[in-house]
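Chemist: make a model of this:
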Amino acid sequence: MAAEAWYMDGSQEDPRKPHRLEPNEPVSLRQLEALGVFYWKLNADIYESDPELERIRRDRGYSFMDVISIHRDTLPDYEQKLKMFFEEHLHLDDEIRYILDGHAYFDVRSGEERWIRIAMTKGDMITLPAGIYHRFTLDETNYTKAMRLFVGEPVWKAYNRPADDFDARQKYLSSLQERGEKAV
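Modeler: Prediction:
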């Protein structure tokens, strides 16, 4: 089963809640691809030897990887890190995450600046393009284990909004226009 995505309501309540509109407004994988967001469903039980993951890593040049467990018992400064992850930001490189266990949400901005929530569960892998505004949080289970993948050496720097002057942001906006589609 593929990841589920939807437009979010404007509630400022606990970010770990689903925040679906009533009625729900789902977002398809095709709509996410129009934003440059790509998704795969893999077998997380065999991530250490999965030939499909190895193929994706080889084809896309993901040469570095590590694994992080996000839970109050495993992540130092847990509460502070969650707040930081949930700040709207962008990166100068693609962000690639593969959920090995647990649950999480990635929120991305649509072409119209609306928030889209992407629910991630075990086996879901996502690529967010450099320059897209996004944020991350856990769901109410308060736990996920994720593989982080990078092209070359890992870059951990996030730039909180506003960050529109970065080349990565300008290239991202140009790529949306070049697709000739109005992104979601």
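
Chemist: all contacts plus neighbour counts: C-alpha atoms, from now on.
Modeler: Noted.

Chemist: contacts for the strand or helix carrying residue 84 next, please.
Modeler: Secondary structure assigned from DSSP states H and E places residue 84 in helix 78-86. Among residues not part of helix 78-86, those counted as contacts by CA atoms under 8 Å, 6 or more residues apart in numbering are 70, 71, 72, 135, 136, 137.

Chemist: centre of the chain versus it, how much separation?
Modeler: Average the C-alpha atoms of helix 78-86, do the same for its chain, and the two points are 15 Å apart (CA atoms, centre = their mean, to the nearest Å).

Chemist: and after it, which helix or strand comes next?
Modeler: Using DSSP H and E, the helix or strand that follows helix 78-86 in sequence is strand 89-90.

Chemist: quote the end-to-end distance of stretch 104-118.
Modeler: Between the start and the finish of stretch 104-118 there is a gap of 8 Å, counting by CA to CA, to the nearest Å.

Chemist: quick check: buried residues in it?
Modeler: Neighbour-count burial for stretch 104-118 flags 104, 105, 106, 107, 108, 109, 110, 111, 115, 116, 117, 118 (criterion: 16 or more other CA atoms under 10 Å).

Chemist: of all those, which comes closest to residue 129?
Modeler: In terms of CA to CA, no member of the buried residues of stretch 104-118 lies closer to residue 129 than residue 108, at 10.4 Å.

Chemist: in stretch 30-48, which residues are buried?
Modeler: Within stretch 30-48, the residues that count as buried by 16+ other CA under 10 Å are 31, 32, 34, 35, 36, 37, 38, 39, 41, 42, 44, 47.

Chemist: look at the fifth one and tell me its secondary structure.
Modeler: Same thing as residue 36. Per DSSP: H, G, I helix; E, B strand; the rest coil, the local secondary structure of residue 36 is coil.

Chemist: give me the spatial nearest neighbour of it, chain neighbours excluded.
Modeler: In this structure, residue 36 finds its nearest non-sequential neighbour in residue 129, 5.9 Å apart by CA to CA, 6 or more residues apart in numbering.

Chemist: following up with a second sequence; could you model it the same way so I can compare the two?
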Amino acid sequence: MVEAWYMDESADDPRRPHRAEPNRPVGLEQLRRLGVLYWKLDADKYENDPELEKIRKERNYSWMDIITICKDKLPNYEEKRKAFYEEHLHLDDEIRYVLDGSGYFDVRDKEDKWIRIFMEKGDLITLPAGIYHRFTLDEKNYVKAMRLFVGDPVWTAYNRPADQFEARGRYVAFLAQTA
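Modeler: Sure, this is the predicted structure:
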């Protein structure tokens, strides 16, 4: 099961857990109210997993590739690692399925506080278009993930502030409805 918590305010190494003291865990229902969806799958059978295929069909995730983020496998590793950790949003959902390794997705809650979501092998997450977020590896410095899209992939990240985009406006309206 996925683990999530409110983050501390430390500027220390982002690959550390950064749990607020006292610990303030965040459950799946709270993530769902932010539009964040989660599934636990068997990553060892991702190539022929009927459960993954069902999710892809139901949610129209038609495009897929696999990325390995580690020093030896990703060109311009340091630059990309820093770029992934810049607070940003996308105009489309961000869908990631961890096939091996681990890392953190950080998302903003309704009060603009950071929630850290620990992702490990078998975790599939969907971040809604318009949510401010960022990604970092954990201290193991390795993750292999499937990237899924509805239609053709769009890699553009819009660093905060990016409130002028329609996707952000729709997301803010969604948050107001779930209040």
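
Chemist: any idea what the TM-score is?
Modeler: Here the TM-score for the pair of chains, by TM-score structural alignment, normalised by the length of structure 2, is 0.99; 179 aligned residues with a CA RMSD of 0.4 Å.

Chemist: can I get the buried residues of stretch 30-48 of structure 1 in a markdown table including distance to residue 18 of structure 1?
Modeler: Shown next, in a markdown table, are the buried residues of stretch 30-48 of structure 1 (distance: CA to CA, whole Å):
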| residue | distance to residue 18 of structure 1 |
| --- | --- |
| 31 | 19 |
| 32 | 18 |
| 34 | 23 |
| 35 | 21 |
| 36 | 23 |
| 37 | 20 |
| 38 | 21 |
| 39 | 20 |
| 41 | 21 |
| 42 | 23 |
| 44 | 23 |
| 47 | 27 |
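
Chemist: tell me the one of these nearest residue 142 of structure 1?
Modeler: Distances from residue 142 of structure 1 to the buried residues of stretch 30-48 of structure 1, taken by CA to CA, are shortest for residue 44, at 19.1 Å.

Chemist: gap between the closest one and residue 50 of structure 1?
Modeler: Taking CA to CA as the criterion, residue 44 of structure 1 is separated from residue 50 of structure 1 by 8 Å.

Chemist: same check, this time on residue 87 of structure 1
Modeler: In this structure, residue 87 of structure 1 and residue 50 of structure 1 are 33 Å apart, going by CA to CA.

Chemist: just residue 128 of structure 1 next, same as before
Modeler: Using CA to CA, one obtains 22 Å as the distance from residue 128 of structure 1 to residue 50 of structure 1.

Chemist: check contacts around residue 89 of structure 2.
Modeler: For residue 89 of structure 2, the contacting residues are 129, 130, 131, 132, 133, 157, 158, 159, 160, 162, 168, taking CA under 8 Å, 6+ apart as the criterion.

Chemist: can you pick the most crowded of those?
Modeler: Within the contacts of residue 89 of structure 2, neighbour counts (other CA atoms under 10 Å) peak at residue 131, which reaches 28 neighbours.

Chemist: which one's more surrounded, residue 128 and residue 50 of structure 1?
Modeler: Between residue 128 of structure 1 and residue 50, residue 128 has the larger neighbour count (other CA under 10 Å), namely 24 against 13.

Chemist: now the farthest one out in structure 2, which residue is it?
Modeler: Here the centre of structure 2 is the reference, and by CA atoms, centre = their mean the most remote residue is residue 22, at 24.1 Å.

Chemist: before we move on, back to that, what does the residue nearest to residue 36 of structure 1 align to in structure 2?
Modeler: Structural alignment places residue 129 of structure 1 opposite residue 128 in structure 2 (criterion: TM-score structural alignment).

Chemist: in the helix ranked longest in structure 1, what counts as buried?
Modeler: With DSSP state H setting the assignment, residue counts place helix 167-178 as the longest helix in structure 1. The neighbour-count criterion (16+ other CA under 10 Å) identifies 168, 169, 172, 173, 176 as the buried residues of helix 167-178 of structure 1.

Chemist: aligned to the last one, what sits in structure 2?
Modeler: Right, the one you point to is residue 176 of structure 1. In structure 2, residue 176 of structure 1 lines up with residue 175, judged by TM-score structural alignment.

Chemist: and the helices in structure 2?
Modeler: With DSSP H as the definition, structure 2 shows helices at residue ranges 28-33, 50-59, 77-85, 166-178.

Chemist: what residues does the last one touch?
Modeler: When you say that, I think you mean helix 166-178 of structure 2. 33-34, 89-92, 110, 128-131, 162-163.

Chemist: switch the cut-off to 6 Å
Modeler: Residues external to helix 166-178 of structure 2 that are found in contact with it (CA atoms under 6 Å, 6 or more residues apart in numbering): 91, 129, 130.
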